[in-house]
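Trainee: pasting the sequence and the predicted model now:
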Amino acid sequence: MKKYLILYSPFLIFLGTFFGSYILLTFLYQSFLDGFDGNKVDSITHIVAQNTEKVLSWYDNSATIEESSKNPFFTLYLNQQAIARVVEGCNGISVIILFISFVVAFSGSIKNTLLFIFGGSLLIYILNVLRIVLLTVLIYHFPKQLHLLHGVLFPLIIYGVVFILWVIWVNKFSKYAK
């Protein structure tokens, strides 16, 4: 048994670091969310909705958001038509937590790790806002394609970008890079 622990120790360390980071960050984020009233939108989702409204207004100046008074979400309007809701799950933090956990598990130098985490998280945030904007516009024009757009295409794009960032990290900056 000791032989296998030694043989597979790099993999076991990776798993422990990944899941430890993921659990810790998820716990911290959940603690943050617990600080908000169940009927109010958290501040991160609020910022995402505001940024989405701003970018969407570049496409159509009739774009607005409205916070629900009874539930924790924003409604996105385009031409006075309710198109989409921005809920906590839309803010991209869960994707950023997954991204950070992987980078930490394959860490490199402290400087490279922190810079890559910051840059990658910022890129994911920006892409997430653009995702919501494009999703809103496409749902406005193609409402029957909601499931394909929201459930398939856009998750594929955002997770595809995260995967590409991971490949870049492992091959260029992590301690495992050649």
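Mentor: On my side now, so go ahead. As the structure is a computational prediction, the values presented were derived from the model and not from experiment.

Trainee: from here on, contacts and neighbour counts on C-alpha atoms
Mentor: Fine.

Trainee: what residue is smack in the middle of this protein?
Mentor: residue 92 (2.4 Å; CA atoms, centre = their mean).

Trainee: show me what contacts that one?
Mentor: Going by CA atoms under 8 Å, 6 or more residues apart in numbering, residue 92 touches 124, 125, 128.

Trainee: quick one: the strands in this protein, in order.
Mentor: Ranges of strands in the chain, per DSSP state E, are 64-67, 74-78, 81-86.

Trainee: and these, which is most packed in?
Mentor: Neighbour counts (mean count of other CA atoms under 10 Å) averaged over each of these peak at strand 74-78, with a mean of 21.

Trainee: what helices and strands are in contact with it?
Mentor: Contacts defined by 3 or more CA pairs under 8 Å, 6 or more residues apart in numbering; DSSP states H and E place strand 74-78 against helix 43-59, strand 64-67, strand 81-86.

Trainee: can you put those in TSV and add distance to residue 73?
Mentor: Formatted as TSV, those follow (distance: least, CA to CA, whole Å):
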stretch	distance to residue 73
helix 43-59	8
strand 64-67	6
strand 81-86	6
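
Trainee: how about the ones you listed, which one is nearest residue 111?
Mentor: helix 43-59 (26.0 Å; CA to CA).

Trainee: what does the closest one rub up against?
Mentor: With CA under 8 Å, 6+ apart, helix 43-59 has contacts from 63-65, 74, 76, 86-88, 90-91, 129-130, 132-133.

Trainee: now do it against strand 81-86, angle only.
Mentor: On the basis of axes from the mean of the first three to the mean of the last three CA atoms, to 10 degrees, helix 43-59 is oriented at 150 degrees to strand 81-86.

Trainee: pull out the buried residues from helix 43-59.
Mentor: 45, 46, 48, 49, 50, 51, 52, 53, 54, 55, 56 (16 or more other CA atoms under 10 Å).

Trainee: next SSE downstream of the lengthiest helix in the chain?
Mentor: In terms of residue count, the longest helix belonging to the chain (DSSP state H) is helix 110-141. Using DSSP states H and E, the helix or strand that follows helix 110-141 in sequence is helix 146.

Trainee: included below, for side-by-side comparison, is a second structure:
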Amino acid sequence: METLKQYKPFFIFLLKFFAVYAGLTLIYQTYLNSFNAAAFEVDDFTKLVADQTKWFTDALGYHTEVKPHLLQPSIMFILDGTYVARVVEGCNALSVIILFAAFVVAFKGEWKKTLCFILGGTVLIHILNIVRIGLLSIALLHYPKYEHILHGVIFPAIIYGVVFLLWVVWVNKFSQHGRKKE
């Protein structure tokens, strides 16, 4: 019983994290289930991410086209006439945002600060994700043989690295845990 008391804050953190993560994931999955993947229908948020990435790469001087893929639920991303990538549901960063939000909620803070930090972090992650997809597509256009390291290592490390830094800022500057040290 003494061990349970000693680790109570940890267990509360885990309970809150998994409850928020499960709840948001359930909502997200319900949203995804409203689209017909068997008919290659892509969810609206993924389409939005592809369109915003098109705007970004166009602004960098590339001629960009986004088209629905005819054989799978994804968006074809075409730069300067070359099909370089497909944008799928996993590219929209909503799963990363859910993970980010669950951690922030689990590390207790004032509700207004928590909400503002989650909203600000969500916007930052979303913008970073658009830049990530755009730069990855440009890199794949020029260096297609490095696809594995670009897509599988470098660009995920960037987005997860930023999420980790946001968590560190939250814990040290805004959560009740961080303020106790001051």
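Mentor: It's in. Here the structure is a predicted model, which is why all the values come from computation and not from measurement.

Trainee: among the helices and strands packed on strand 74-78 of structure 1, which is nearest residue 10 of structure 1?
Mentor: Per CA to CA, nearest to residue 10 of structure 1 of these: helix 43-59, 35.6 Å.

Trainee: related to what we said a few turns ago, got the strands of structure 1 as JSON lines, with distance to residue 158 of structure 1 columns?
Mentor: Shown next, in JSON lines, are those (distance: least, CA to CA, whole Å):
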{"stretch": "strand 64-67", "distance to residue 158 of structure 1": "23"}
{"stretch": "strand 74-78", "distance to residue 158 of structure 1": "21"}
{"stretch": "strand 81-86", "distance to residue 158 of structure 1": "16"}
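
Trainee: who wins for proximity to residue 165 of structure 1 among these?
Mentor: Here strand 81-86 is closest among these (CA to CA), at 25.4 Å.

Trainee: with structure 2 superposed, average distance for that closest one?
Mentor: Taken against structure 2, strand 81-86 of structure 1 registers an average deviation of 0.4 Å after superposition, with mean CA distance after the TM-score superposition for structure 1.

Trainee: one more: stretch 156-165 of structure 1?
Mentor: Looks like 0.4 Å for stretch 156-165 of structure 1 (mean CA distance after the TM-score superposition for structure 1).

Trainee: before we move on, back to that, got a markdown table for the contacts of helix 43-59 of structure 1, with distance to residue 151 of structure 1 too?
Mentor: Converted to a markdown table, those look like this (distance: CA to CA, whole Å):
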| residue | distance to residue 151 of structure 1 |
| --- | --- |
| 63 | 23 |
| 64 | 24 |
| 65 | 22 |
| 74 | 19 |
| 76 | 18 |
| 86 | 15 |
| 87 | 15 |
| 88 | 16 |
| 90 | 12 |
| 91 | 16 |
| 129 | 16 |
| 130 | 16 |
| 132 | 13 |
| 133 | 15 |
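
Trainee: please point out which of the contacts of residue 92 of structure 1 structure 2 shares.
Mentor: Checking these against structure 2 (both residues aligned by TM-score structural alignment, their matches' CA atoms under 8 Å), the contacts still present are 124, 125, 128.

Trainee: tell me the one of those residues nearest residue 5 of structure 1?
Mentor: residue 124 (35.8 Å).

Trainee: pretty sure that closest one contacts residue 96?
Mentor: Yes. Assessed by CA atoms under 8 Å, residue 124 of structure 1 is found in contact with residue 96 at 6.9 Å.

Trainee: how far away is residue 95 of structure 2 from residue 67 of structure 2?
Mentor: Per CA to CA, to the nearest Å, residue 95 of structure 2 is found 23 Å from residue 67 of structure 2.

Trainee: typo on my end, residue 33 of structure 2
Mentor: Distance of residue 33 of structure 2 to residue 67 of structure 2, computed by CA to CA: 22 Å.

Trainee: kindly report the same for residue 42 of structure 2.
Mentor: Applying CA to CA, the value for residue 42 of structure 2 to residue 67 of structure 2 is 11 Å.

Trainee: need the overlap of contacts for those two.
Mentor: Between them, residue 42 of structure 2 and residue 67 share the contacting residues residue 75, judged by CA under 8 Å, 6+ apart.

Trainee: contact partners for residue 86 of structure 2?
Mentor: Applying CA under 8 Å, 6+ apart, the residues near residue 86 of structure 2 are 74, 75, 76, 77.

Trainee: go again with 6 Å.
Mentor: Residues counted as contacts of residue 86 of structure 2 (CA atoms under 6 Å, 6 or more residues apart in numbering) are 75, 76, 77.

Trainee: so the first one sits against residue 69, correct?
Mentor: Yes. The criterion here is CA atoms under 6 Å, and residue 75 of structure 2 meets it with residue 69 at 5.3 Å.

Trainee: could you find the closest non-adjacent residue to residue 173 of structure 1?
Mentor: Spatially, and ignoring its direct neighbours in sequence, residue 173 of structure 1 is nearest to residue 108 (6.1 Å; CA to CA, 6 or more residues apart in numbering).
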